[in-house]
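1. Dropping the sequence and predicted coords here.
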Amino acid sequence: MNPTLRHSDRTPVWLRWIIPAVLVFTWLAIAGVGGPTFGRLDEVSSNDQASFLPASAEATVAQDWQAKFRDSDEIPAVIVIEGADALTPAQLGQAAALKQQIEGLALGSTVIGPIPSEDGKAVQFIAPIAESDQLRESVQELRDLTADAAPEGMQAFVTGPAGLTADLVSAFAGIDGILLLVALGAVFVILLIVYRSLLLPLAVLLTSVFALCAAILLVFGMAKLGWIQLSGQSQGILSILVIGAATDYALLYVARFREALTHTTNRTAAVLTAWKASFEPILASGATVIIALLCLLFSDLNSNKALGPVAAAGIVCSLFGALTLLPALMALLGRAAFWPFIPKLVPAGEREPELVTGLEGQKGLWRATGSLVSRRPRTVWIASVLLLVAASAGVLQLKANGVPQTDVILTASNAVDGQDALARHFDAGSGSPAVVVVDEGKAAQALETVETSDGVGQAYLLAPGSVPITGAPGTPSAPDVREGKVLINATLDYAADSAEAEGVITSLRSELKTVDPDALVGGVTATALDTNTTAQRDLAVIIPIVLVVILLILMLLLRSVLAPVLLVLSVVLSYGAAMGVSALVFNHVLGFPGADATVPLFGFVFLVALGVDYNIFLMSRVREESLKHGTRPGILRGLGVTGGVITSAGVVLAATFAALGVIPIMFLVQLAFIVAFGVLLDTVLVRSLLVPALAFDIGPTIWWPGKLARPEGAATSPRTPATSPR
């Protein structure tokens, strides 16, 4: 009897069936609890930009003081009603009657208005809305009312902070459903093409979905306990990251499992062999991404800091899914998972061919690639580097200094249209004033400074009983005083989310320091300014930390110094090229006005961490083969056996991140393009050509100072161009 079959018969039942079944049922239970939690994420999610600032930011401190001047949390909605011609007396009467109707909705405190414009073609109201989970519904209620009650021939818009926030929330509304359907659909199609099987893609997708359910459950718990801040942005990134990472790890495991099935008829033995072979690279890959993401905890920007543990939790769940659930499914399915293209048992003499060139047994694309790398290694890697450097030149055109909030939403927005109408007829900053906090004794001098500052339309001290988020025109004889401080509201000449408005805030802060060294300037514009400034600081601090961490992990995995340094440099160069091409696309193809200040940092963390993943998959296998056959044959052998799976993984990850583009938020669309393009660039050029060619050119020294760099460390091979026997 075949000894392999006898071994199969001796496999204990608990190992063949009970443990896999327990693992599958455990994951079913996790998914059963985590799945319904998707619908509850809104309970612990916030899209308030100010809440993501560091506690030390001036805008944050000013916001804390501003809260002391009000008895309730309210956010202003600015209602603009405009016509093509000057309003008639009858239309003005209708507009005046609208105030009572708005107050009848009982959305917040006293409504201010109607305030006619100087050109007589528009009126505006400022309607405070109590902050709650129902903000979007409240704004929609206000829009329905004003659209019906507006004088005939006039248009009504609801904008300001409340309107813009409501439209932003609406843009994220499909993030749980549409995003997941697009991502999972794309992954399923790719897996069908790769495996030409139905069961295997379903098993891989099931692993990804269950890992996401576990991640959602974990993140929900952390947010509920107040450990992290969750936003629609980080929620979308979490979903994509978990699906992409879990699928990548699953592809690597499945490749080793398929390979093991060609060596044995015992599916349990094949499962364990594949697990042992893939455990180290999957763990190293996951650890790299996890630690890189946790480096975001060094960020001063709370939104970045929050994404770190959120995304890291997702990768942890992806790792557990790929190393427990997927092997359990493979143990239960065995060869049937690959039906109808079931892997056949390869005769023992053909399993480990003796390598001379490293191309033995290879065919098709990866044989051609390996042949090119071996014949012209220096030409290949130098040409690759020059191409990446040329693409990186586009970085000089990257405008990552933040974008106006009105440009963040890429679909039609009533609030954005309202901001345009507001700018046509009123001071553009109406409804979103700059807020100045000064000592009571410096109030008069500070008010005069603000009023005479360039870019300020009007300014006034907050009176007792006024609405502190909007104020009331006119200077009170007795300003409201809280703990020795007074508030000055300053309406700017520019839209609150514009670069010009940020320039006014910068000037105000400088001028007011000469009046009161403790003066604070906050508000919507100051929040955006401080966010951009903090994001630039984070970029300079976090990038070096991430690079050092990744370098150390690679050194431990590859037992080398030179190879990890070169791998990190290659991925950094790939990141620069991806950002350069992205800048050109954003500016000249998509016509974006700029990019969020956090885009370069997020792009770096994801591209570098995920790009190193593929180099880990490649070089860990190269090292394994080099120990058996020598460095240069090992490089070609490693490239050939990992080429298909790594390319498939890259395409899957690119497709999942590209799915972020269905959410009409500029930041997510930009991140989707950067990561999708960068991953493909890294997979096709860096991992397939640059890294193998550079390693082949250097030879055994690539493992310096490890034992493989020494002649006694492994078999040696001639430096002559490699050709394989036919």
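-> Thanks, I have the structure now.
2. drop to CA atoms for contacts and neighbour counts, all remaining ones
-> Will do.
3. just checking, residue 109 is part of a strand?
-> No - according to DSSP: H, G, I helix; E, B strand; the rest coil, residue 109 belongs to no strand; its state is coil.
4. Tell me how far it lies from residue 130.
-> Distance, residue 109 to residue 130, by C-alpha to C-alpha, to the nearest Å: 8 Å.
5. another structure for you, compare them:
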Amino acid sequence: MTAKTQGRTRRRAIPWVMLGLWVAILALAMPFAGKTGDVQQDRAVDYLPASADSTRVAKIQEQLPGGESTELVLVYHRDGGLTAQDKATAQGQIDEIAGQHKLVGTPEAVPAKGGDTLFYPVASNEPGSDEKLRDAFVNEVREVAEGSGGLSVDVGGPGALATDASEVYNALDGPLLYTTVAVVAILLIIIYRSPLLWLVPLIVAGIADMLSLAVTYGLHQTFDITVSGQSTGIMTVLVFGAGTDYALLLIARYREELRRQERPLDAMATALRGCGPAILASSGTVAAGMLCLLAADLNSSSGMGPTAAVGVLCALVTMTTLLPALLVLLGRRVFWPLIPAFGSAPKQRRSVFGAMGASVQRRPLAVLVSSAVVLGALALGAFNLSGNVKQEDSFTKTPEAVRAMTTLSDAYPERSSQPITILAPNGEADRVLGAARDTKGVSAAEQGRSGDTWTEISVIAEAPPQSAAETATIEKLRDKLDTSLVGGPSAQQLDLQDTSSRDTMVVVPIVLLSVLLILIVLLRSLVAPLLLTAAVVAVWGASLGIGGLVFDSVFGFEGSDSGLPLISFVFLVALGVDYGIFLMHRMREEVLGGQDTPTAALTALRTTGGVIASAGLVLAATFGVLMNMPLVQLVEMGFVVSVGVLLDTFLVRTYLVTSASMVLGSKVWWPGPLSKLPARTVVPERTERPAATV
């Protein structure tokens, strides 16, 4: 056997070796992927700011005697007034619950002045800190506390709200995964029009998702990163969205090379060399942007950063190793019935993006100004974003615990339905209690549990929960009691709002600087990176503006998530730059090939248009899946990111970036060497590549 034959044999073995390697990786990863749900944390403290007073209060409360108790409120209500039988039914149910569980103290009825409502505070230490035992206790109480004949009974309170929230987050994984897979599958079938090809990238994306779960579990065990239902759900969306994008780009280039080269392995090697750098730069930009979230103080944001980065990198690895191996082993027949035969020419079709480019070419400056004005006008809608969504309004479907809070708020307008918690140093407990009672806006204050260092004081505000008046009361208490800690559900929401604003001011510049540096290295220019960065920032503003116009009037939301501006910014800047990278990378390739910059801009738009449009639709659709989830913050984020991706795909990349490149000419590459090339008016003849090329 000659050396040439031996080399060819070894090369043919590469796909099989790669497939065998992935089988081994999957065997190792599968057990750990299944454990991610065990370390997923969806308590309030897992979403709170790491350094906030309310977070410290929640953690210290767990250490106080009885601090691990599950606190509930059983709310009984009848329109027109409670009857004697209703009150007897309520007391009987409370006695039954007390007989089944060891309660803290004896629950006593608190009737409303109107006579139509009463509630019983119920607490138990039985569940301890075990979330499963807590959920079981809440559900057992709900089985007993049932209304009939017009008497409504709702179980609320912190324990019930935690159980309802946990059920929502636990329910995300299945529906989110299935819906995402279905959406991607439908789009791939439409794009490829093949009974087999669509299945290959979908399977690889599923493997990438499983691998990302395993790696996330490893990161949690090693670095104790926060893993929540929100972060793992978004990671799944990102894996399928970004991973499918990379697959579309690679398969398009591979199909092209199959017409030029006889052996699939050679065609794949050329395809990887051609689009690999752009995919690598794209995934690196997204991962770097996600990791910038580590600078956030909000636990949910800082935990989302590494999980999202893991998802993107796992998608990159699988789509550039496992996918090529599978495609080579399946050969040309995977494209059936549209098999790209060796030596054949692709069917020439009228390019939609070529027509768009021609319209830009006629009046590039007018197109540039018009695009900027449209984005600026849309961004004005962001001023219409309503205040931060309240805890009881954060579900798209009202759970029982929220119904209980609403009933309490209506029946007891003279008092808050949830306490403000103050932790005072033991030696100052009496002074703090007196100062709290003397604070304007406080209805009542009582001393509760005491530990080795801290004493708990429960404060009832005069104003409803999370109202402006109650917020003012919390701020007065914090100003007045500087040696104590003020927490509780309302204080937590206030700290979430303040920390989100702080995180936005800190993280946004870091993301912009990171993305800009990557683009400068990739494009060897300063002007082009600044252009792309400004474009994606404009997309972010326009997307938030559209959200501000529809969240209240169309979706009926009572507010917006305080973390929406930051999270949507990170995702839209990191993901939006992707398509700019693909466009500019191809434009730079054309300039190096002999075209002047305006002509190269049109060529890049025409040749990258189809595949990047497909990729944008897939990415927008996968994030759009979040709009079907039962949490307002996920619906809002899914909407803003989806709209932003579509704006970036069909307005910014097609018109704004292309027209700006034509107006600037070679200056777009300043101060790199391409900006110093002499002007060329004659375009060298070359064989045009199909529109799918990137």
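-> Cool, got the structure. Source: prediction; values computed, not measured.
6. quick one: TM-score?
-> Remark: TM-score between the superposed chains equals 0.92 [TM-score structural alignment, normalised by the length of structure 2]; 678 aligned residues with a C-alpha RMSD of 2.6 Å.
7. that older thread, for residue 109 and residue 130 of structure 1, indicate the residue with more neighbours.
-> Counting neighbours by other C-alpha atoms under 10 Å for residue 109 of structure 1 and for residue 130 shows that residue 130 has the greater number, 19 against 15.
8. what's the closest non-adjacent residue to that one?
-> residue 74 (4.3 Å; C-alpha to C-alpha, 6 or more residues apart in numbering).
9. try residue 28 of structure 1
-> Excluding its sequence neighbours, the residue lying closest to residue 28 of structure 1 (C-alpha to C-alpha, 6+ apart) is residue 210, at 7.6 Å.
10. same question, residue 102 of structure 2
-> residue 124 (6.1 Å).
11. Who are the contact partners of that neighbour?
-> 69, 70, 71, 101, 102, 103, 104 (C-alpha atoms under 8 Å, 6 or more residues apart in numbering).
12. what about the fifth one, how many neighbours?
-> Pointing back at residue 102 of structure 2 there. Residue 102 of structure 2, neighbours per other C-alpha under 10 Å, totals 12.
13. Quick check: the gap between it and residue 110 of structure 2.
-> According to C-alpha to C-alpha, residue 102 of structure 2 and residue 110 of structure 2 sit 21 Å apart.
14. can you pull out the helices in the stretch 151-300 of structure 1?
-> Applying DSSP state H, counting those that start in this stretch to the stretch 151-300 of structure 1 gives helices spanning 160-171, 178-195, 199-224, 232-261, 267-294.
15. what range in structure 2 does the third one sit on?
-> Aligned by TM-score structural alignment, helix 199-224 of structure 1 corresponds to residues 196-221 of structure 2.
16. again with the shortest one
-> Using TM-score structural alignment, helix 160-171 of structure 1 lines up with residues 157-168 of structure 2.
17. which residue in structure 1 lines up with residue 363 of structure 2?
-> Per TM-score structural alignment, residue 363 of structure 2 is aligned with residue 376.
18. for residue 301 of structure 2, same thing?
-> Alignment note: residue 301 of structure 2 maps to residue 304 in structure 1; criterion TM-score structural alignment.
19. Mind checking what secondary structure its match has?
-> Here residue 304 of structure 1 is helix, with the state taken from three-state DSSP.
20. tell me the contacts of it?
-> Applying C-alpha under 8 Å, 6+ apart, the residues near residue 304 of structure 1 are 296, 297.
21. ok, now with 7 Å
-> Residues near residue 304 of structure 1 by C-alpha atoms under 7 Å, 6 or more residues apart in numbering: residue 296.
22. Now which residue in structure 2 aligns to residue 121 of structure 1?
-> Per TM-score structural alignment, residue 121 of structure 1 is aligned with residue 116.
23. Find the nearest non-adjacent residue to its match, please.
-> Leaving aside its sequence neighbours, residue 116 of structure 2 sits nearest to residue 81 (C-alpha to C-alpha, 6+ apart; 3.8 Å).
24. Was I right to think the one you found contacts residue 113?
-> No - counting by C-alpha atoms under 7 Å, residue 81 of structure 2 does not reach residue 113; the two are 10.4 Å apart.
25. any idea how far residue 505 of structure 1 lies from residue 266 of structure 1?
-> 71 Å.
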